[in-house]
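Asks: need a 3D model of the following:
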Amino acid sequence: MSLSLSAASLSIDWNAIITSLLQGMQWLQLGILKLLTLVGAAPDVDGQPAWPFASRLSGEALLIDRNVVRALLLALALTAVGLTLAVLALVRRSLRWRVTLLSTAIVLFFATPWPERHLLTTAATPTSFHLSPTGFSAASIVHGQQLYAQQCIACHGADGKSDTPLALSLKVAPPNLSSGLLWRLSDGDAFWSIRHGKAGMPAFASQLSPGDTWAVLDYLKANAAGQSITETGAWQRPIAAPRIAVDCASDGPAVRSLDQWRGQRIRLLVAAARGQPQASEDPRFQSVLLDPTKLASTAPTGSMGSIGCRNTDRVSLQALSIITGLAANDLAGAELLVDKDGWLRARKRRGEAAWSDADMLCQSAQAASSKQAQQLAGIDALIATMDADRVHYVQGTFVH
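Replies: As a prediction, the model looks like this:
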């Protein structure tokens, strides 16, 4: 009997390996920070434990060079073998075996060829591991927009491209905030840069509270998403659905949040103008109607009036306007699809009769659609693509 292996069976999922390595780095450092906090060695900075070291592990080189990945995997494998031999040396009764095993382990520890230090580390800030407490809420995005207009727009401009007359007159050019810069930094490092300044940018700690700073960061992400979709027709980097309050009639007076439906697909519908055709429920989604002017309050039974979960505050619509790059009035009648992990994936604008492949605005370059999606059409194809092509999001080499 002959045995043959196909190329597919020998293929390596490098994305999964790299993601696992990044997660390992992240968990290791968070564990160290938690331990330091327990023993009182991590001081409080802006309400969260501070990273006390000048550098931290970084996987940026892993994302761009597979040779570094291979070298790190080899080093980890040899270290694991060395640790195993050291443990075996402790439990063996024979002195000869103990010496042999322990000597081999020591040789492995000192001879293991680790990648160069600069490939696995980067400069750290005290807030490198700080997490935003806002939950990327619509209210925080809109508040951040107001603060940005007051404190940042003179240099960075309304679009974040930093090409204003003031910016062009500076010796150090401000960064383009609508580019991929925000995704190269951890949220904590970006937070530190705003509060304490960096590369010619002044510090804003005296003008912005920690909460204000997080709100500005939320707005910067939302604005970058809006600029991306305006210029390229897609979200070039994943953007989460903003956290909004939802009131569901079936729950009585209880108010939900979108993140309570994590694990379910969500469809966000913006109320159409009065007199226009209205959308209805879809059993494949948890539907939420955004209706700040309560246009649907008089909708005929069986149309939009049948959607039980609604949001009626204006800030939610304003936040979606920023993220989609559309004026609030142009969003009327639009629909947005959110995948099971909470990422915005597709948008159908007012006037489009049906969903199409062109409405999928966030998908991987490697898998534009699944085989199942290729056999489907319209919203069924989009659902299949969303479910099969899940978002693997890395920001500042941290996995989200």
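
Asks: make it CA atoms for all contacts and neighbour counts henceforth
Replies: OK.

Asks: ok, and for stretch 77-94, which residues are buried?
Replies: 78-79, 81-83, 85-86, 88-89 (16 or more other CA atoms under 10 Å).

Asks: okay if I get those as a markdown table plus secondary structure?
Replies: Listed next are the buried residues of stretch 77-94 as a markdown table, based on DSSP: H, G, I helix; E, B strand; the rest coil:
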| residue | secondary structure |
| --- | --- |
| Leu78 | helix |
| Thr79 | helix |
| Val81 | helix |
| Gly82 | helix |
| Leu83 | helix |
| Leu85 | helix |
| Ala86 | helix |
| Leu88 | helix |
| Ala89 | helix |
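
Asks: another one to check against the first:
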Amino acid sequence: MSGPPPQAWLNALLVLIEKCQLGLLWLWHALGLTGTSHGQPAWPWARRIAGETLLIDLALARQVGLSLCALAFAVLAVAFAIAWRRGRPMLLAAAMLALLLAPWPQASLLLGPASPTSFHASPTRFAVDAIALGQRVYTQHCAACHGHDGRGEGPLAGSLPQWPPTLASPLLARRADGELFWHVLSGMQDRRGQQTMPAFRGELRDREAWAVIDYMKALSAANSADGNWPVPLRLPEMAIRCGDASPVALSHWRGEQRVRLVAVDGSAASLPYEDPRFVTVLVTPDGRAPAQVPRFRAGCTATSTQAWQAMAAIAGLPPAQLAGTQLLSDRAGWLRARGTPGSAWSDADLVCVSGPAAATRAMPAGIDGLTALLLRMDAEPVRFVKGGFIH
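Replies: A predicted model of the protein is given here:
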């Protein structure tokens, strides 16, 4: 009998480490031992456990996992020893032996640099308005160095002491949002103290800094080299109106139903049919619902005028060429596939693959491409942790 795949136990370890550090941060803040930074509790230490290091060093991750198991065993043994007097010497000896035999990792390998905002959560919820704002900020302040496509080949890149990193890589996803936010406002320096990225603290408000991070995520997906997004993306948040009902947030369906976004030009002939396997949401250039929706056609529409621009940014298309493009999410709200106009769904449309064995997974014979795609999405959930992820 084989054990769980590496993705499962490693993801569980990363989640545990993140929750423990967040719990410690909130405890420190509740006790008044740390203040706030940009409206959220500030991480008070210069180091943190680096989940991104554990992601690429499985041997170190196993050391951490085994050491945590030994620590948990020791705590339980001490608890039982307190309650059971006769077995106390044996239990205390077992606890000490477990701690002595644990493969404790070196602190220099386990810990990485931290900033006061390392564990900050973005308040934007990856909303379409934030993506559109981030695109304007990026064009004005970032494209000259990072390039309009995010590949680090802007017109000023060659004049910098260090070439800007490409955003179309897993590098962006392996940095916590809070640390990206800190670097946008405070800049970056190399090991010699030489500035490699200017600080924008005096030029950008907090809202603009968070928004440009959202746009960088969309840009990373849009310009991925092999079609598999290096950064897992949530469905962008937007208000949805279905018929005459009051608008609801798109996240209303998260955890319950898949969602399909379809860019339409507004004519009734271009409206897709409803499909009970997912909620279909129309995205139009002006945020208005079609004047007439024929029977059995999708009638839920994104009301934001920024939804078209944000969807184009994620799809990597000029807004004028977006019509007919589709984005499909799983039940957890992760965008998983991108459909092109006039083409049937197939495995080639997957943009978020969550395991090396995905390509060889067998599917039942005789089913259509869309059904096979949905089954594969359900069977291969996205596992994601800030500062380190399995994708």
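
Asks: TM between them?
Replies: For these two chains in superposition, a TM-score of 0.90 is obtained (TM-score structural alignment, normalised by the length of structure 2); 383 aligned residues with a CA RMSD of 2.4 Å.

Asks: for the residue mapped onto Cys69 of structure 2 from structure 1, identify the helix or strand it belongs to.
Replies: Alignment note (TM-score structural alignment): Cys69 of structure 2 maps to Ala77 of structure 1. Element membership of Ala77 of structure 1 [criterion: DSSP states H and E] is helix 66-91.

Asks: now the element after that helix, going C-ward?
Replies: helix 95-111.

Asks: tell me what that next one is packed against?
Replies: Judged by 3 or more CA pairs under 8 Å, 6 or more residues apart in numbering; DSSP states H and E, helix 95-111 of structure 1 is in contact with helix 66-91.

Asks: ok now the helix it packs on, how far from the chain's centre?
Replies: Between the centre of helix 66-91 of structure 1 and the centre of its host chain there is 32 Å, according to CA atoms, centre = their mean, to the nearest Å.

Asks: what angle sits between it and helix 95-111?
Replies: On the basis of axes from the mean of the first three to the mean of the last three CA atoms, to 10 degrees, helix 66-91 of structure 1 is oriented at 160 degrees to helix 95-111.

Asks: in the superposed pair, what's the mean gap between helix 66-91 of structure 1 and structure 2?
Replies: Following the fit onto structure 2, the mean deviation recorded for helix 66-91 of structure 1 is 2.5 Å by mean CA distance after the TM-score superposition for structure 1.

Asks: ok, now stretch 19-38 of structure 1?
Replies: So stretch 19-38 of structure 1 averages 0.9 Å relative to structure 2 (mean CA distance after the TM-score superposition for structure 1).

Asks: just after whatever helix or strand Thr122 of structure 1 lives in, pick out the following helix or strand.
Replies: Remark: Thr122 of structure 1 resides in strand 121-123, with elements defined by DSSP H and E. Once strand 121-123 of structure 1 ends, the next helix or strand along the chain (criterion: DSSP H and E) is helix 138-151.

Asks: what helices and strands are in contact with the helix holding Ala77 of structure 1?
Replies: Packed next to helix 66-91 of structure 1, using 3+ CA pairs under 8 Å, 6+ apart, are helix 60-64, helix 95-111.

Asks: between the ones you listed, which one is nearest to Gly160 of structure 1?
Replies: helix 60-64 (24.4 Å; CA to CA).

Asks: give the buried residues for that closest one.
Replies: Neighbour count says helix 60-64 of structure 1 has 60-63 buried, by 16+ other CA under 10 Å.

Asks: show residues contacting that helix.
Replies: 18, 68-69, 119-120, 396-397 (CA atoms under 8 Å, 6 or more residues apart in numbering).

Asks: now do 7 Å
Replies: 18, 68-69, 119-120, 397 (CA atoms under 7 Å, 6 or more residues apart in numbering).

Asks: can you say which of those residues are buried?
Replies: 18, 68-69, 120, 397.

Asks: what's the helix or strand for the residue mapped onto Arg383 of structure 2 from structure 1?
Replies: Using TM-score structural alignment as the criterion, Arg383 of structure 2 maps onto His392 of structure 1. His392 of structure 1 is part of no helix or strand, with elements assigned from DSSP H and E.

Asks: same check on Leu25 of structure 2?
Replies: Residue-wise, Leu25 of structure 2 maps onto helix 6-30 under DSSP H and E.

Asks: read off where that helix ends up in structure 1.
Replies: Aligned by TM-score structural alignment, helix 6-30 of structure 2 falls on residues 14-38 of structure 1.
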